[in-house]
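Novice: here is a sequence together with a model predicted from it:
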Amino acid sequence: MNYTLHQLQIFLKVSQIQSITKASQELHLTQPAVSIQLKNFQDQFPIPLTEVVGRKLYITDFGKEIALAAEKILNEVYAINYKTLAFQGELYGRLKISVVSTGKYVMPYFLSDFMNANAGVDLIMDVTNKSRVVESLELNEVDFALVSVLPEKLKVNSIDLMPNKLFFVGSTDLNYTNIKTKKQVFEALPIIYREEGSATRNAMERFIANHNYLVRKKMELTSNEAVKQAVVSGLGCSIMPLIGIKNELKNKDLKIIKVKGLPITTNWNLIWLKTKKLSPAALAYLEFLNANKQDIIDQKFSWFTEFKSS
């Protein structure tokens, strides 16, 4: 046996995701590189680790046993590294955070200074949909989650980071001159929604229902980026978080359309389970946030006040 830690990491990730393509994306490697290392790892065993049925990759029972062993080995390696740093008096550990998709425009700014100051802390940040974020928190897979709407069924602690404002926006190329009322905006133009379960989608549907707007034609897209590009292209209008459209507004690719009752304002909250026993790294991060969050908002998000309904 002559496998490497790198091969163990790759096989473990492939076994968790059951997809070479997705594993390569999460590992920031090319798909051929992952495939080659996976083959080199497989060649050291007389029993198959994976099998392909149809076009789907499956992990064999033997492969699952090897994946468990790989995880234990890698955890021991991490422990050695962390213990070394501890003896040197440095903060160490892993910080695991799950972030709703629009939160990717927020969370990195509240992490960068902390991570730069603590070289012994590793960051794992999963950007995904709201349902998966809540699930990962409930299953105790992460330390923290970033959400704009607090989950109703979980007992959590939270830190309020900053406002989340949602405006009605459309392409600057669209002609609104023939639309006399804002109600007609929703009835005359295609409206683009996020997928079911999205916090933005829920807020948008509540707003439309509360104002008795009739949507003539609607489309559904599964990411904020997809919605943004569709609106920029003139495919339709949407209610979108301001945090994700800064450049498009400044470049005049998008414009805010004044509608009574907008913007909708919620708050970005970093949450964690009340029963969670936080690691030293996680506790240190909470201390950092409490001491520095306002400075981060002032330095990185002062542009927020520039945009108003017009």
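Specialist: Thanks, I have the structure now. Given the structure is predicted, the values throughout are model-derived calculations rather than measurements.
Novice: alpha carbons only for contacts and neighbour counts from here, please
Specialist: Will do.
Novice: now the helices: where do they sit in this protein?
Specialist: All helices of the chain, identified by DSSP state H, fall at 5-17, 20-27, 31-42, 61-87, 112-117, 130-138, 182-188, 199-210, 224-232, 246-250, 280-300.
Novice: now for these, which one comes closest to Lys104?
Specialist: Checking these against Lys104 by C-alpha to C-alpha gives helix 224-232 as the closest, at 10.5 Å.
Novice: between helix 199-210 and that closest one, find me the angle.
Specialist: Relative orientation of helix 224-232 and helix 199-210, computed by axes from the mean of the first three to the mean of the last three C-alpha atoms, to 10 degrees: 50 degrees.
Novice: next up, the contacts around the residue sitting nearest the centre point of the chain.
Specialist: In the chain, the centroid-proximal residue (C-alpha atoms, centre = their mean) is Val127; its distance is 2.2 Å. By C-alpha atoms under 8 Å, 6 or more residues apart in numbering, Val127 lies in contact with Ser98, Val99, Val100, Ser101, Gly103, Lys104.
Novice: would you show me how to pick out the buried ones of these in ChimeraX?
Specialist: Buried residues among the contacts of Val127 (16 or more other C-alpha atoms under 10 Å), as a ChimeraX selection:
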select :98,99,100,101,103,104
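Novice: of the contacts of Val127, closest to Leu283?
Specialist: Distance ranking of the contacts of Val127 against Leu283, using C-alpha to C-alpha, places Ser98 first at 16.7 Å.
Novice: ok, the closest one to Asn75 distance?
Specialist: Taking C-alpha to C-alpha, to the nearest Å as the measure, Ser98 falls 20 Å from Asn75.
Novice: same check, this time on His6
Specialist: Distance check for His6 against Asn75: by C-alpha to C-alpha, it reads 13 Å.
Novice: Lys252 reaches Asp173, doesn't it?
Specialist: No. Lys252 lies out of contact with Asp173 (C-alpha atoms under 8 Å); the separation is 9.5 Å.
Novice: any idea how far Ala67 is from the residue of the chain most remote from its centre?
Specialist: In terms of distance from the mean C-alpha position of the chain, Pro46 ranks first, at 39.4 Å (C-alpha atoms, centre = their mean). Separation of Pro46 from Ala67 (C-alpha to C-alpha): 16 Å.
Novice: below is an additional structure, to be compared with the one above:
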Amino acid sequence: MNYTLHQLNVFLTITELGSVTKAAEALHLTQPAVSIQLKNLQDQFEIPLTEVVGRQLYITDFGKEIALASQNIINEVEIINQKLITYQDQIAGKLKVSVVSTGKYIMPYFLTDFLKKNPGVELKMDVTNKASVVRSLEKNEVDFSLVSIPPSTLALEHITLMQNKLFLVGNASSELKVNKPYKSNVLESIDLIFRETGSGTRQTIEKHINQQNLTVKRKMELTSNEAVKQAVVAGLGHSIMPLIGIKNELELGDLKIIPVKGLPIQSQWQLVWLKNKKFSPAAKAYLDYLIEHKDEIITKKFEWYESP
């Protein structure tokens, strides 16, 4: 056997993406170059790693075993490289974070200075809905996840970052006034715009509505906070939205907060990780950094938000 790390990495990418073409794009190589590396690896085994049915590439059971072994080998090599860099008083390696979509407004501020101080750290941040974030935690695919309501089905540890506050908002032309709080049943008289099923924001809002025994009119549901925000600005309805994502629109007067008794809905942004998680040097260094600097970051970047 005389396979190389490069061949293993190419094959692993092919198995993850299910396509030589997509693997070539991901690796910034030509398709023939990827095909050659796959052939050179295959030539060292008597059992097929892949098979083509029609025009679709499939990984054989043996190929899946080789892919798993390849991942383990590459992980060990990364650990060796990280140990070398650590002995050189540097921090390096991958830092993998999944973030619920509204968390994109705060998470970068808790990462920027750490990444500047540690240029050897490679960040992979997936911004998605809560259901996908929970799946990435369950599969141990990430070091940390940012959520406002941690899943109760997993054994987790956490560090609390800051408040998450949801208000009823309308556009500048909304007939609802801002000078006197409405009763909670005002939500029954307006068209509400919701996030999609699986969104943490939607789950929080629906829980609040059920607790208040309200029957509301769902005008539409959209798959991102940005889409919801633009729909409200355009006058398509009202929505209960995280304050963190609408600062500019409030300052410009495109949106206004409608005071309602029982609002805002409040929770806490939490960075969570699996209990007994074995951290890489990069992940451990980031957690230490966050514990030391989070209050400073909040004061510096989010004073407008944290004040009453």
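Specialist: Happy to help now that I have it. None of the values given here were measured: they were computed from a predicted structure.
Novice: need the contacts of Val127 of structure 1 in JSON lines (columns: distance to Glu152 of structure 1).
Specialist: As requested, those are exported to JSON lines (distance: C-alpha to C-alpha, whole Å):
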{"residue": "Ser98", "distance to Glu152 of structure 1": "17"}
{"residue": "Val99", "distance to Glu152 of structure 1": "17"}
{"residue": "Val100", "distance to Glu152 of structure 1": "16"}
{"residue": "Ser101", "distance to Glu152 of structure 1": "19"}
{"residue": "Gly103", "distance to Glu152 of structure 1": "19"}
{"residue": "Lys104", "distance to Glu152 of structure 1": "23"}
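Novice: nearest to Lys308 of structure 1 among the contacts of Val127 of structure 1?
Specialist: Distances from Lys308 of structure 1 to the contacts of Val127 of structure 1, taken by C-alpha to C-alpha, are shortest for Gly103, at 20.8 Å.
Novice: contact partners for the closest one?
Specialist: Contact analysis of Gly103 of structure 1 by C-alpha under 8 Å, 6+ apart lists Val127, Leu146, Val147.
Novice: ok, the residue nearest to the centre of structure 1 to Gln31 of structure 1 distance?
Specialist: Separation of Val127 of structure 1 from Gln31 of structure 1 (C-alpha to C-alpha) stands at 20 Å.
Novice: just Leu254 of structure 1 next, same as before
Specialist: Counting by C-alpha to C-alpha, the gap from Leu254 of structure 1 to Gln31 of structure 1 is 36 Å.
Novice: over to Leu249 of structure 1?
Specialist: When distance is defined by C-alpha to C-alpha, Leu249 of structure 1 is 36 Å away from Gln31 of structure 1.
Novice: in space, what's closest to Val34 of structure 2 - neighbours in sequence excluded?
Specialist: Ala24 (6.0 Å; C-alpha to C-alpha, 6 or more residues apart in numbering).
Novice: the one you found - how many residues pack around it?
Specialist: Residues near Ala24 of structure 2, counting by other C-alpha atoms under 10 Å, number 19.
Novice: so it is in contact with Gln31, correct?
Specialist: Yes. If you go by C-alpha under 8 Å, Ala24 of structure 2 and Gln31 touch, sitting 5.3 Å apart.
Novice: isn't Leu38 of structure 1 right up against Ile10?
Specialist: Yes. Look at Leu38 of structure 1 against Ile10 with C-alpha under 8 Å: they come within range, at 7.0 Å.
Novice: distance of Arg19 of structure 1 relative to Met204 of structure 1?
Specialist: I think there's a mix-up here, since residue 19 of structure 1 is Ser and not Arg. Distance, Ser19 of structure 1 to Met204 of structure 1, by C-alpha to C-alpha: 34 Å.
Novice: the more surrounded of those two?
Specialist: Higher neighbour count among Ser19 of structure 1 and Met204: Met204, with 21 against 14, using other C-alpha under 10 Å.
Novice: who's in contact with the nearest residue to that one once chain neighbours are set aside?
Specialist: Excluding the flanking residues, the one nearest Met204 of structure 1 by C-alpha to C-alpha, 6+ apart is Ile239, at 6.4 Å. The contact partners of Ile239 of structure 1, by C-alpha under 8 Å, 6+ apart, come to Leu166, Phe167, Phe168, Val169, Thr200, Met204.
Novice: before we move on, the earlier item: just put the helices of structure 1 in TSV and tack on distance to Leu123 of structure 1.
Specialist: Converted to TSV, the helices of structure 1 look like this (distance: least, C-alpha to C-alpha, whole Å):
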stretch	distance to Leu123 of structure 1
helix 5-17	16
helix 20-27	13
helix 31-42	22
helix 61-87	13
helix 112-117	8
helix 130-138	16
helix 182-188	42
helix 199-210	25
helix 224-232	24
helix 246-250	26
helix 280-300	10
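Novice: the longest strand seen in structure 2 vs structure 1, average distance?
Specialist: Assignment by DSSP state E gives strand 156-171 as the longest strand of structure 2. On superposition with structure 1, the mean distance recorded for strand 156-171 of structure 2 (mean C-alpha distance after the TM-score superposition for structure 1) is 0.9 Å.
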